[in-house]
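**Student:** give me coordinates for this.
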Amino acid sequence: MRAVVYDGFGAIPQVREVPDPVAPPAGAVVRVEATGLCRSDWHGWMGHDPDIATFPHVPGHELAGVVHAVGDGVRRWRPGDRVTVPFVCGCGSCPSCRAGDHQVCERQTQPGFTHWGSFAQYTVIHHADVNLVSLPPELSYAAAAALGCRFATAYRAVTAQGRVAPGEWVAVYGCGGVGLSAVMIATAYGARVIAVDVSPGALALARSHGAVATVNSAESDPVEAVRELTGGGAHLTLDALGSSVTATAAILSLRRRGRHVQVGLLPSAVGDPALPMSRVIGYELEILGSHGLSADDYPELLRLVLDRIRPDSLVTVSIPLSGVPAALAAMGERPPTGITVIEPQRPE
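**Tutor:** As a prediction, this is how the structure comes out:
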């Protein structure tokens, strides 16, 4: 098969012919029809993720496709089934998985990090009966790939962790794929959303997807702007970018007893950020993390998508495998507006 491969952190990725994968016991091989290009892939390529330990490596973790083969012991799936998968795959048997919290599985696997991922024509998913999610026929592969990490992560961050309620003010810092997804979801749940970013294009997309106000943080103090717009601070903030600057600003944008959800990765390679804990204590703020979405929670998400939200409207670019090396490198300095989807089966 053809796949995007790199031989070391920061090494230039190349499209190569590599051996076809084989379905492991209890696992499946999925023919990848669409896969998202995410900033998490860039973090992995740069060496910010300790799970990538061997080379050569194939990245990619937001995927949708068709079951190609299944291993011994798989009961729920057969070749030809249309599927997607969470980016955090549970083992199904640890205490966290038994509690229904696959997204924090103690023995989790992640395509594109713990093993070869979806920037390829085929990829392996372990514990298929636990992790594969059936795709309704009316949902395209591109839309399902857009769900993979960013939309699903934003869904849990806004609803389960953030506990958004109608009429609340929500400030979303960073309007890439996760942030724009959070804007759409919070709006669908009746919240009033303020989008914060430095990109006029990203802010325009946020407004078109439901934000009632936008703040360009390159031109004005976002904390002051959010507090003024909301009459004292947001009920809920999300840092969808992942930096000490945006995390701090988001926390300072909260009203008393507000809730902050950290969604964007803060790589350990750059050190732990200093956060305004005196404000957290004095205002009795909640600081929460959000890490993906369990496969068991996908049916509710899919109902929301089919009834009220179009994640494929965030897809702004579609590329073949040959376009990945340049697009991955650009994620560090010039992340695209919206979501880029890769089509590994597309002829070059």
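**Student:** drop to CA atoms for contacts and neighbour counts, all remaining ones
**Tutor:** Noted.
**Student:** how far does stretch 36-50 sit from its chain's centre?
**Tutor:** 12 Å (Cα atoms, centre = their mean, to the nearest Å).
**Student:** give me the contact list for it.
**Tutor:** 8-11, 52, 59-63, 112-113, 145-146, 148, 150, 177, 265, 267-269, 328-329, 331-332, 335, 339-342 (Cα atoms under 8 Å, 6 or more residues apart in numbering).
**Student:** for the comparison step, fold the sequence that follows:
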Amino acid sequence: MRAVVFERFAEAAEVRDVPDPAPSPGGAVVRVEATGLCRSDWHGWQGHDPGIALPHVPGHELAGVIEAVGPGVTRVRPGDRVTVPFVCACGGCADCAAGEHQVCAHQTQPGFTHWGSFAEYVALEHADVNLVALPEELSYATAAALGCRFATAFRAVVVRGRVAAGEWVAVHGCGGVGLSAVMIAVAAGARVVAVDPAPAARELARAFGAAHTVDPRATGPGAVAGAVRDLTGGGAHLSLDALGSPATAAASVAGLRRRGRHVQVGLLPAESGPAVLPMDRVIGWELEVLGSHGMAAHAYPPMLELVRSGALRADLLVTRTLPLAAAPAALAAMDSAPEPGVTVILPAG
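**Tutor:** Here you go, the predicted model:
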């Protein structure tokens, strides 16, 4: 098969022929019809994830068709249209038994623990636990945007953040996760302040219903929280760091009102330095500081129904599609010249 491969961290990847994957006894091989290009892929290529072994194929947001299954698989079969969460759970540990697959201690992640979906085929573990059937109305490109960023934002806003109609929600960072969070919060009846330095990202946030946008370059790094508090009449009820940096994490917490809720969604790699949070305010104002890490496969149906019905327009997040040959350059450009919205790679293109 053709796949995007890098031999060394932060050095150019290339498209080459590599052996086709085979399913494990409880796993499946999926023919990749679409796969998202995510900032997490860039972190992996940079070497920020200690679990990646070289050479490596990135990619973890995908949708496609089951090509083959192992002998132990009973719930899904070849020919099924599927997607998968980026956290593939084992299904048998204590966390999985409690339904918390997204923190499974034995999880696998395509594109991180093993070769991923920037390829014509990808192997996935524990197929009966992790593969999610796709509604026929959903395109592969839209479905590929769900597996990491949209599903992560959905759980972060709805489950971890407990958003309520009429609340103010601040979203720091309007990439794929942040724009998804804007759309989901607005659909829940919340009012949103979207923070991002890129004009195109702020424009998309407004198009998805944000009441206000903030350019952190115009306010200055220490004034973002104050701008959010002013626009919301005292601070956000719920705030998300959807980028992942010490500055955005601190601004998210500092922009909350009393008894507000901060959800950390963006990754905070060690290379960025420690995130210093105003813990005196966390105590005095009884703030909640929460983490959110994807969403379990069994939790997908309500979200998929909202997308299928048009109540949530995940399709509008996809602003660019690329062939596999263009993936190495797009991956390298993610930090210096990120595209607004979600970029989806079509391996067959």
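**Student:** TM-score of the superposition?
**Tutor:** The TM-score (TM-score structural alignment, normalised by the length of structure 1) is 0.98; 345 aligned residues with a Cα RMSD of 0.7 Å.
**Student:** which of the contacts of stretch 36-50 of structure 1 fall in helices?
**Tutor:** Secondary structure from DSSP state H places A145, A146, G177, L328, A329 of the contacts of stretch 36-50 of structure 1 in helices.
**Student:** before we move on, back to that, filter the contacts of stretch 36-50 of structure 1 to the buried ones?
**Tutor:** For the contacts of stretch 36-50 of structure 1, a burial check counting by 16 or more other Cα atoms under 10 Å picks out 8-9, 52, 59-63, 112-113, 145-146, 148, 150, 177, 265, 267, 328-329, 331, 335, 339-342.
**Student:** give the aligned range of stretch 266-284 of structure 1 in structure 2.
**Tutor:** Taking TM-score structural alignment as the measure, structure 2 aligns residues 268-286 with stretch 266-284 of structure 1.
**Student:** now do the buried residues in stretch 71-90 of structure 2.
**Tutor:** Neighbour counts over stretch 71-90 of structure 2 (16+ other Cα under 10 Å) mark 73, 76-77, 80-90 as buried.
**Student:** likewise for stretch 282-294 of structure 2?
**Tutor:** Neighbour-count burial for stretch 282-294 of structure 2 flags V282, L287, E288, V289, S292, H293, G294 (criterion: 16+ other Cα under 10 Å).
**Student:** cool, and stretch 105-123 of structure 1?
**Tutor:** Neighbour-count burial for stretch 105-123 of structure 1 [16+ other Cα under 10 Å]: 105-106, 108-123.
**Student:** same deal with stretch 321-333 of structure 2?
**Tutor:** Within stretch 321-333 of structure 2, the residues scored as buried using 16+ other Cα under 10 Å are T321, L322, L324, A325, A326, A327, P328, A330, L331, A332.
**Student:** for the counterpart of A234 of structure 1 in structure 2, what are its contacts?
**Tutor:** In structure 2, the residue paired with A234 of structure 1 according to TM-score structural alignment is A236. By Cα under 8 Å, 6+ apart, A236 of structure 2 lies in contact with E167, W168, V169, A170, V228, R229, G255, L256, R257, G260.
**Student:** where exactly do the helices run in the stretch 1-150 of structure 1?
**Tutor:** Along the stretch 1-150 of structure 1, the stretches classed as helices by DSSP state H, counting those that start in this stretch are 39-45, 95-98, 128-131, 141-146.
**Student:** swap in the stretch 201-348 of structure 1?
**Tutor:** All helices of the stretch 201-348 of structure 1, identified by DSSP H, counting those that start in this stretch, fall at 222-230, 244-252, 277-282, 298-307, 324-330.
**Student:** closest to V29 of structure 1 out of those helices?
**Tutor:** helix 298-307 (20.4 Å; Cα to Cα).
**Student:** in TSV: the buried residues of stretch 71-90 of structure 2, plus distance to G47 of structure 2.
**Tutor:** Converted to TSV, the buried residues of stretch 71-90 of structure 2 look like this (distance: Cα to Cα, whole Å):
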residue	distance to G47 of structure 2
V73	34
V76	34
R77	35
D80	34
R81	32
V82	29
T83	26
V84	24
P85	22
F86	18
V87	19
C88	21
A89	23
C90	25
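**Student:** sort out for me which of the residues you listed are in strands.
**Tutor:** R81, V82, T83 (DSSP state E).
**Student:** didn't the first one look like it was pressed against A34?
**Tutor:** Same thing as R81 of structure 2. No. Applying Cα atoms under 8 Å, one finds R81 of structure 2 not in contact with A34, separated by 11.7 Å.
**Student:** which neighbours do those two have in common?
**Tutor:** With contacts taken as Cα under 8 Å, 6+ apart, R81 of structure 2 and A34 have A63, G64 as neighbours in common.
**Student:** what's the neighbour count on the closest residue to T219 of structure 2 other than its chain neighbours?
**Tutor:** Counting by Cα to Cα, 6 or more residues apart in numbering, T219 of structure 2 lies nearest to A227, which is 7.5 Å off, once chain neighbours are set aside. For A227 of structure 2, the tally of surrounding residues (other Cα atoms under 10 Å) stands at 21.
**Student:** A227 of structure 2 matches what in structure 1?
**Tutor:** Per TM-score structural alignment, the equivalent position to A227 of structure 2 in structure 1 is A225.
**Student:** I'd like to know how far its match sits from S217 of structure 1.
**Tutor:** 9 Å (Cα to Cα, to the nearest Å).
**Student:** one more: P59 of structure 1?
**Tutor:** Between P59 of structure 1 and S217 of structure 1 the distance is 32 Å, computed by Cα to Cα.
**Student:** now the contacts of A236 of structure 2 in a markdown table, with neighbour count and distance to I184 of structure 2?
**Tutor:** Formatted as a markdown table, those follow (neighbours: other Cα atoms under 10 Å; distance: Cα to Cα, whole Å):
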| residue | neighbour count | distance to I184 of structure 2 |
| --- | --- | --- |
| E167 | 18 | 13 |
| W168 | 29 | 13 |
| V169 | 33 | 11 |
| A170 | 34 | 12 |
| V228 | 30 | 19 |
| R229 | 20 | 21 |
| G255 | 26 | 20 |
| L256 | 30 | 19 |
| R257 | 22 | 21 |
| G260 | 23 | 19 |
